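Peer 1: Coordinates for the following, if possible.
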Amino acid sequence: MHAPPSPSGTERADGPAVRIGALVPLTRPGWAEAGRHLLAGLELAAREVNDAGGIAGRPLELVVRDTAADPQKAAAAVDELARLGVAAVAGEYHSVVARAAAARADALGLPFLCSSAVLDALTEQPTEWVARLAPAQSHGWRIYADFLLRAGHSRIAVAADPSVYWASGTRILRDHLAPRGGTVIELDMRALTPAAVCGELLGSRATALLLLVGHPEPAVPIVTAVRRDRRLADVMIGAPAGQPEFAEWARLLGDDGAAIPFLRYLPGRLGPLGARVEAALRERLGEAPSFVAFEGYDTIVVLADVLRSHGADRERTAGSWPLVAVEGTRGRIRFSRMPGIGVRQWAWAPVQVVDRDPAEPDRFRILHSG
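Peer 2: Model prediction:
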């Protein structure tokens, strides 16, 4: 996918554009709905930057590349964007894809601000070239584990696809729950059909089933199978990775998609900036914006501030991560070093456990905050 026209407002700025590469999953097997929300946030913020005069009088231009959830495609896109002279790379939703992009950006000396991927090990070694807005998986998933314990669930089954991300999530849950009396039972989705999951659940005596799988397949068929099995009426279904956040979930599952707790990264109440951006994103998307759209918007807010203050030089951009102090839609953003995480990290974006209200599936209920 090639770059869209420069966002409106560029006529107010002079000189060559300051270009930012934007990595987003826009086609299958990527989670295209998440990519659409991420891109909406990136584009809205870029438009507002240009309406305010750009970057020191120069227009800001997004050069968009579709990763399609393919790590190799993402790495190749970073190579291309570096050759095109972008000042920085932004975006990405899928953790394994962001990891490939981060490794390539680090090797090339190209600043990368990761918007939405949460895998702790975003890079193999500490780097100054990469920063991240989304909270690390270990932070959010421990909060989710605390929610499970508070809700009375200590015997938890996880239906897991094979991937570094899902394996990391399983490990985080087990390490946090085991010292507190919890047990994690793994169900390998390479060997089980959705119907077979029901039988495994009955045998495991688990009171909660977590979906550590892709969307819509096999997450939607698993939910349907469990919801329709009367023997499992008391089993809670959870989705810490956030599958129920998006409207497609409700369209595909209807009432069956409600009361499935998941993680999202929003405060209990948005401030003035967040409320204004929410309204603008809703108009742009034609539906309620997800937390991913806010992550996209905040990404450009940070990069615009850095580029205005330190210019478009890549080394100075990377060196400025520790100096960032920017008001975003979800709070004040600063980057720091966190134990076990090799990139500069916003510690932390607000974390909620929410679900869709069974009485009104388009409405979200906040169940727990961390």
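Peer 1: C-alpha only now, for contacts and for neighbours.
Peer 2: Fine.
Peer 1: Helix or strand: which one has Leu210?
Peer 2: strand 208-212 (DSSP states H and E).
Peer 1: Could you list every helix and strand that the next helix-or-strand element following that strand packs against?
Peer 2: Counting by DSSP H and E, the next helix or strand C-terminal to strand 208-212 is helix 219-228. Contact partners of helix 219-228 among helices and strands, from 3 or more C-alpha pairs under 8 Å, 6 or more residues apart in numbering; DSSP states H and E: helix 194-204, helix 247-253.
Peer 1: Here is a second sequence; please produce its structure as well for comparison:
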Amino acid sequence: MTETEGRETVRIGVLAPLTRPGWDEAGRHLLAGIEEGVREANGAGGADGRPLELLVRDTAADPDRAAAAVDELDRLGAVALAGEYHSVAARAAAARADALGLPFLCSSAVLDALTDSPAHGVARLAPPQSRGWRAYGDFLLGAGHRHLAVAAQPSVYWAAGTRLLRDHLAPHGGTVTVLDVPALGPGGVCDALAGSDATALLLLAGHPEPAVPIVRAVRRDPRLAGTLVGAPAGQPEFASWAELLGTDGAAVPFLRYLPDRLGPLGTRVERALRARLGAAPSFVAFEGYDTIAVLADLLRAHGADRAAVARAWPDTDTEGTRGRIRLARTPGTGLWQWPEPPVQVADRDPADPARFRVLHTG
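Peer 2: Sure thing, here's the model as predicted:
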């Protein structure tokens, strides 16, 4: 959509990682969902009597770039912000948006501490990391894995995930060993894993580098034939994972935020997203669509006014693709949160890597 002058549109700023080092594939899915949501909203009359217009900015997963984009979107008259996938970029955007009084509905970033203090204008649809990763920990325990190794890169997000897993497994006698990916490389990760008591290796690392080379190395190491490889952050959800790894990328459990079965709205939107993307939509695309569905409802009900939108978070009651969306204050997060997004642990079927299997819900 184009950026037009004047007041004839209601402007929504969009933040997404569309270039490297951001996870650009996730960003494209997020943007596709947002664009489809706006297409449908405008087909139904827009909001406040005017069409919605998207002002899209690429964060490339860079927090400074995200904060600068918020400043620019504020100057351009956006009434709300939507999107972002990476937690580090979303944190920077949330802090700046709240300081400016610009409502921000975060689509996908899951870090619990998305804001350092309670934020009046920040809300989120994705579940907090603590909920999703505890569900992943339950799956691991149920499958008999109590001693884990994590192939980790330095990151606030990866460090938080490591702490969550360690705290969740400790009461069950579980342990988590951190393997420093930058220092070890794929071969060193295999050596360290073979010398440990870990029965599972979790990839807390970027995709495709260094996650893909690590998976290849582990799959080809006879010492590690019985080792589970997992990717809680969701890397195997995307088509590039299967394209790069083939059957090596199957049977790698990951988190995604979809229900066991889509309802009528989700099914209709899935078809539209598939046509828009030319591929099966990921859960991130549905998060993007649902973000616009919520904002459009609030704008219709309360007008294109920033303060009114921020005050209206607790009034949210929107039919989303993955369930009814209502927002509430969630202890420990400091923001408005959808408390009930669906959480799955899934993997790609070794017999057909294009097909997903649901292994656990939580």
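Peer 1: At which residues are the helices of structure 1 located?
Peer 2: Secondary structure of structure 1 by DSSP state H: the helices cover 32-51, 71-83, 95-108, 137-150, 164-177, 194-204, 219-228, 247-253, 272-285, 291-310, 314-319.
Peer 1: re the thing from before, state the span of structure 2 onto which the strand holding Leu210 of structure 1 is aligned.
Peer 2: Mapped onto structure 2 using TM-score structural alignment, strand 208-212 of structure 1 covers residues 200-204.
Peer 1: so how far does that stretch sit from its counterpart in structure 1?
Peer 2: Compared with structure 1 after fitting, stretch 200-204 of structure 2 deviates on average by 0.2 Å (mean C-alpha distance after the TM-score superposition for structure 1).
Peer 1: Please work out which residues of structure 2 line up with the longest strand seen in structure 1.
Peer 2: Identified as the longest strand of structure 1 according to DSSP state E is strand 360-369. Counting by TM-score structural alignment, strand 360-369 of structure 1 pairs with residues 352-361 of structure 2.
Peer 1: Just the residues contacting the matching stretch, thanks.
Peer 2: Outside of stretch 352-361 of structure 2, the residues within contact range by C-alpha atoms under 8 Å, 6 or more residues apart in numbering are 135, 139, 242, 246-247, 249-250, 253, 260, 342-349.
Peer 1: are any of those buried, and which?
Peer 2: Neighbour counting by 16 or more other C-alpha atoms under 10 Å classes 135, 139, 242, 247, 249-250, 253, 342-349 among the contacts of stretch 352-361 of structure 2 as buried.
Peer 1: What is the nearest of the residues you listed to Arg11 of structure 2?
Peer 2: Using C-alpha to C-alpha, Pro342 comes nearest to Arg11 of structure 2 of these, at 29.6 Å.
Peer 1: I'd say the closest one and Tyr257 touch.
Peer 2: Yes. Using C-alpha atoms under 8 Å, Pro342 of structure 2 makes contact with Tyr257 at a distance of 5.2 Å.
Peer 1: Quick one: map Leu54 of structure 2 onto structure 1.
Peer 2: Checking TM-score structural alignment: Leu54 of structure 2 goes with Leu62.
Peer 1: so what's the residue nearest to that match when sequence neighbours are not counted up against?
Peer 2: Excluding the flanking residues, the one nearest Leu62 of structure 1 by C-alpha to C-alpha, 6 or more residues apart in numbering is Ile20, at 5.1 Å. Going by C-alpha under 8 Å, 6+ apart, Ile20 of structure 1 touches Leu60, Glu61, Leu62, Val63, Val86, Ala87, Ala88, Val89, Ala90.
Peer 1: out of those, which are inside strands?
Peer 2: Leu60, Glu61, Leu62, Val63, Ala88, Val89, Ala90.
Peer 1: Tally up the residues packed near the first one, please.
Peer 2: Looking back up the chat, that one is Leu60 of structure 1. Around Leu60 of structure 1 there are 28 other residues, counting by other C-alpha atoms under 10 Å.
Peer 1: List the contacts of it.
Peer 2: Applying C-alpha under 8 Å, 6+ apart to Leu60 of structure 1 gives the contacts Ser6, Pro7, Thr10, Ala17, Val18, Arg19, Ile20, Ala46, Val49, Asn50, Gly54.
Peer 1: how about those residues, which pair is most distant?
Peer 2: Farthest apart among those by C-alpha to C-alpha are Thr10 and Ile20. That separation is 14.5 Å.
Peer 1: hang on, Gly342 of structure 1 packs against Leu119?
Peer 2: No. At 10.9 Å, Gly342 of structure 1 does not count as touching Leu119 under the criterion of C-alpha under 8 Å.
Peer 1: between those two, who's got more neighbours?
Peer 2: A direct count of neighbours by other C-alpha under 10 Å for Gly342 of structure 1 and Leu119 places Leu119 higher, at 23 against 19.
Peer 1: Which position in structure 2 pairs with the more buried one?
Peer 2: Applying TM-score structural alignment, one finds that Leu119 of structure 1 aligns to Leu111 in structure 2.
Peer 1: same question, Val184 of structure 1
Peer 2: That one, Val184 of structure 1, aligns with Val176 by TM-score structural alignment.
Peer 1: Hmm, its match is touching His145, no?
Peer 2: No. If you go by C-alpha under 8 Å, Val176 of structure 2 and His145 don't touch, sitting 10.7 Å apart.
Peer 1: returning to that earlier point: the longest strand of structure 1 vs structure 2, mean deviation?
Peer 2: Mean for strand 360-369 of structure 1 is 0.3 Å (mean C-alpha distance after the TM-score superposition for structure 1).
Peer 1: List the buried residues of that strand.
Peer 2: For strand 360-369 of structure 1, the neighbour count (16+ other C-alpha under 10 Å) marks Pro361, Asp362, Phe364, Arg365, Ile366, His368, Ser369 as buried.
Peer 1: What distance do you get for the first one to Leu266 of structure 1?
Peer 2: In this structure, Pro361 of structure 1 and Leu266 of structure 1 are 19 Å apart, going by C-alpha to C-alpha, to the nearest Å.
Peer 1: and the residue lying closest to the match of Val184 of structure 1 once chain neighbours are set aside, how many neighbours?
Peer 2: Distances taken as C-alpha to C-alpha, 6+ apart place Leu148 nearest to Val176 of structure 2, at 4.8 Å, with adjacent residues excluded. Counted by other C-alpha under 10 Å, the residues lying close to Leu148 of structure 2 total 25.
Peer 1: Just tell me what Leu148 of structure 2 corresponds to in structure 1.
Peer 2: Leu148 of structure 2 maps onto Ile156 in structure 1, by TM-score structural alignment.
Peer 1: unless I'm mixing things up, that match is touching Leu210, no?
Peer 2: Yes. Counting by C-alpha under 8 Å, Leu210 is a contact partner of Ile156 of structure 1 at 7.4 Å.
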